[in-house]
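Undergrad: Just a sequence and a predicted model for now, questions to come.
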Amino acid sequence: MIPPINRGAFHMQFDDEAKLDPSQVEDVRATGPKRGGGGMPGCGTVPFTGKGGGCLLGLFALAAVFVFTVDPLRFLGDDPTSSPSPARPSTPVHSTGDLASRCRTGADADQSEDCRAVGVVNSVQAYWNRLFNERGQAYSPAKTVLFSRSVNTACGYADASVGPFYCPGDQRVYLDLLFFNTLQRDFGAAGGPFAQAYVIAHEYGHHIQNLTGTMNRVGGDRQGATSGSVRLELQADCYAGVWAKKAVDTGFYRVPFTREDIAEALNAASAVGDDTIQERVQGRVDPEGFTHGTSAQRERWFSTGYETGDPRRCDTFSGVI
């Protein structure tokens, strides 16, 4: 059961003096490719490996499948006869400089959605960098690309209807900020700062899976209630919860997140569960088509990460999920 959300009780506040690093976010909204005919993203020749290709790993593939009638086999790389969507003429990916001038401190992050995205990315990566260092490993940062409507990636040409996603081929998180309006309007999720933070942290969970080789465990097991795809997505939810527990330790937030903040994340996780989306769109639930997990599972695994603060408790590949 998701706790009731008090709209006036959000306390996700950045430390006003925290120094933001806008170089971790690239803004191509003014220069990105425009919406054209065809071309939903496919998968590279080595799905889930990040070796020169790889599938797009998003928050809720089923939303794209049902609402935008994308072929799920092609989208997830299950169809051996399919090929990646051809790349459109490339657009240089670079920081516009605008973020660098506007997003300097935590105070800016509290006032601007763009800067808040920068702050969340900074905090998430600070957490994982510290954890990798503590374990004697090197963390490879992943940039977030802010785009509008469509974007070219190493995984193919992506339309904004895919939602936020991680591309292993270029190790980048792609985000159209207008997605959060869709999440609230079309999927019934509570809109707000922490729902956005959860989404970003989830996508960086995929980056961690790429760095640690966990993606290789999926293989061709891409659909079904206990599939490798579902286990991968639930682990990314758990990793998002772990970051939420440890976020204040990264130095970007004034105080730990509140119960209302966490309720907002759970609400967003529930709204994008496979069963919830299927029921809303097609009027029935088909576990054989699951790719991301049920609403209850997504809530539970985010909560597991948040309550324990231990990524070792995020082993969704062993036992019952």
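TA: Yes, it's here. Numbers count the residues shown, from 1 in each chain.
Undergrad: C-alpha from now on. contacts and neighbour counts both.
TA: Noted.
Undergrad: And what about residue 220, helix, strand or coil?
TA: Assigned state for residue 220: coil (three-state reduction, DSSP: H, G, I helix; E, B strand; the rest coil).
Undergrad: in what helix or strand does the spatially closest residue to it that is not a sequence neighbour lie?
TA: What sits nearest to residue 220 in space, not counting adjacent residues and going by C-alpha to C-alpha, 6 or more residues apart in numbering, is residue 78, at 6.7 Å. Using DSSP states H and E, residue 78 sits within no helix or strand.
Undergrad: Just want to check the distance between residue 78 and residue 151.
TA: As for residue 78, its distance to residue 151 is 23 Å (criterion: C-alpha to C-alpha, to the nearest Å).
Undergrad: neighbour count winner among those two?
TA: Using other C-alpha atoms under 10 Å, the more surrounded residue of residue 78 and residue 151 is residue 151, with 29 against 17.
Undergrad: contacts for the one helix or strand the more buried one maps to?
TA: Here residue 151 sits within strand 150-153, counting by DSSP H and E. Outside strand 150-153, the residues within contact range by C-alpha atoms under 8 Å, 6 or more residues apart in numbering are 32-35, 87-88, 90-91, 157-160, 167, 170.
Undergrad: which of those residues count as buried?
TA: Burial of those was assessed by neighbour count (16 or more other C-alpha atoms under 10 Å); the buried members are 32, 33, 87, 88, 157, 158, 159, 160, 167, 170.
Undergrad: now, which of the residues you listed lie within strands?
TA: Counting by DSSP state E, the members of the buried ones among the contacts of strand 150-153 that fall within strands are 157, 158, 159, 167.
Undergrad: Could you confirm residue 318 falls within a helix?
TA: No: inclusion of residue 318 in a helix is not indicated when three-state DSSP is applied; the result is coil.
Undergrad: Report the central residue of this protein.
TA: Nearest to the centroid of the C-alpha atoms of the chain, with distances taken as C-alpha atoms, centre = their mean, sits residue 203, at 2.7 Å.
Undergrad: second one coming, line it up with the first:
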Amino acid sequence: MELNERAELDTSQVNDRGRGGGGGGGLGIPLPGGGGRGGLIGIVVAVLVALLGGGFGLNAMTNGDEGGQAGGTDLEQLCSRDNPQRFDDLRCRNLAYVNSIQGYWQKAYPELGNGKYEPTDTNYFQAAVNTGCGQADSGVGPFYCPADRQVYIDLSFYEELASRFGAKGEFAQPYVLAHEYGHHIQNLLGTNEKASQGDQSGPRSASVRLELQADCYAGAWAKHATETKDKTGQEPLFKSITQTDISEALKAAEAIGDDSIQERSGGQVNPDSFTHGTSAQRQRWFQQGYDQGNPKTCDTFGTDQL
């Protein structure tokens, strides 16, 4: 994978909230041994809180800080084309990924027959953040909050993904973000709300189908990532994405399957407790999205072959 050093990045799509930053959303499912309430690259708890009115005391904060800076780093300066070392910085690389993912959905979403795509922000935070779905800390991993329709990530998660889960490839990072934006697509389409009516755990549960569909959406983005353009609409954001990069995404998907996490935690594999799908399923649906390059082929709710 190679980013284009000539690309002009749109910093309005990311807020760097720094330590304990306010604004924006979400709770996922906790990392094994983590200190958070909520998910490893997931949104199941957040969906239940948002749609059923439960739990965490929704103390939605203002989103008044516009993109680029909100108690953290001035991304506009850091990630400018004038900085030749910008892509050495994790924040700028992830900004480029967010720009690419949203650029893809600007074109792909209308083809799903639900109007225009509604962009949303990604929020970088450290340690803890107040969100539209309640308060979260870094232990929850990356997440999407349906209540305020925003993505949240403590970028130190990538270190844990590499060290604890063995997903060391750089392309694991945009896979994580593309998965979370897949949840945004589901929220816009109303899929989240429909899924909340079904079983929330089990090998064929609505929550598993929701997560696998987000993996498939991530694969569809990956197929077209090199076609996405920068802020000017002239320069591609990626120079290249190789099969090695796709293999890195698949390795990340394998590492965070329910069965893999349960085995790594030293317990027995219990399919009745699954919320995200097995390693094989997560790989399969990412590959489905990548091979077909069309989110219309990501109907995990209409098949018995998960």
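TA: Structure received. Quick caveat: nothing in here was measured; it's all calculated off a predicted structure.
Undergrad: just to revisit the earlier point, and the buried ones among the contacts of strand 150-153 of the first structure as CSV, adding distance to residue 209 of the first structure?
TA: Output for those, formatted as CSV (distance: C-alpha to C-alpha, whole Å):
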residue, distance to residue 209 of the first structure
32, 28
33, 29
87, 25
88, 28
157, 23
158, 21
159, 24
160, 23
167, 12
170, 14
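Undergrad: show me what contacts residue 64 of the first structure?
TA: Remark: with contacts taken as C-alpha under 8 Å, 6+ apart, residue 64 of the first structure is in contact with 70, 161, 162, 163.
Undergrad: ok but it is inside a helix, no?
TA: Yes: if the criterion is three-state DSSP, then residue 64 of the first structure is within a helix.
Undergrad: quick one: it from residue 159 of the first structure, how far?
TA: Taken as C-alpha to C-alpha, the span from residue 64 of the first structure to residue 159 of the first structure is 10 Å.
Undergrad: Likewise for residue 241 of the first structure?
TA: With the distance defined as C-alpha to C-alpha, residue 241 of the first structure ends up 28 Å from residue 159 of the first structure.
Undergrad: Mind jotting down where the helices sit in the first structure?
TA: Residue ranges of the helices in the first structure, as given by DSSP state H, are 61-67, 72-76, 98-102, 106-111, 113-134, 179-187, 193-212, 228-246, 259-271, 274-282, 295-308.
Undergrad: Please identify which of these is closest to residue 13 of the first structure.
TA: helix 106-111 (6.4 Å; C-alpha to C-alpha).
Undergrad: For the closest one, buried residues please.
TA: Residues 106, 107, 108, 109, 110 are the ones in helix 106-111 of the first structure that count as buried (16+ other C-alpha under 10 Å).
Undergrad: List the contacts of the nearest residue to the first one once chain neighbours are set aside.
TA: Residue nearest to residue 106 of the first structure in three dimensions, not counting chain neighbours: residue 16, with 4.3 Å by C-alpha to C-alpha, 6+ apart. Residues near residue 16 of the first structure by C-alpha under 8 Å, 6+ apart: 105, 106, 107, 108, 254.
Undergrad: can you check residue 297 of the second structure too?
TA: Counting by C-alpha under 8 Å, 6+ apart, residue 297 of the second structure touches 288, 289.
Undergrad: Identify, from the buried ones among the contacts of strand 150-153 of the first structure, the entry nearest to residue 117 of the first structure.
TA: residue 160 (17.2 Å).
Undergrad: Could you find the counterpart of residue 131 of the second structure in the first structure?
TA: Applying TM-score structural alignment, one finds that residue 131 of the second structure aligns to residue 153 in the first structure.
Undergrad: Tell me how many other residues crowd its match.
TA: 25.
Undergrad: How about the one 10 residues further on?
TA: Other residues within reach of residue 163 of the first structure by the criterion other C-alpha under 10 Å amount to 23.
Undergrad: ok, now how distant is it from residue 203 of the first structure?
TA: As judged by C-alpha to C-alpha, residue 163 of the first structure and residue 203 of the first structure stand 11 Å apart.
Undergrad: what's near enough to touch residue 20 of the second structure?
TA: With contacts taken as C-alpha under 8 Å, 6+ apart, residue 20 of the second structure has the following neighbours: 125, 126, 127, 128, 129, 130.
Undergrad: Next one: it from residue 127 of the second structure, what distance?
TA: For residue 20 of the second structure relative to residue 127 of the second structure (C-alpha to C-alpha), the value is 6 Å.
Undergrad: now swap in residue 8 of the second structure and tell me
TA: Distance of residue 8 of the second structure to residue 127 of the second structure, computed by C-alpha to C-alpha: 30 Å.
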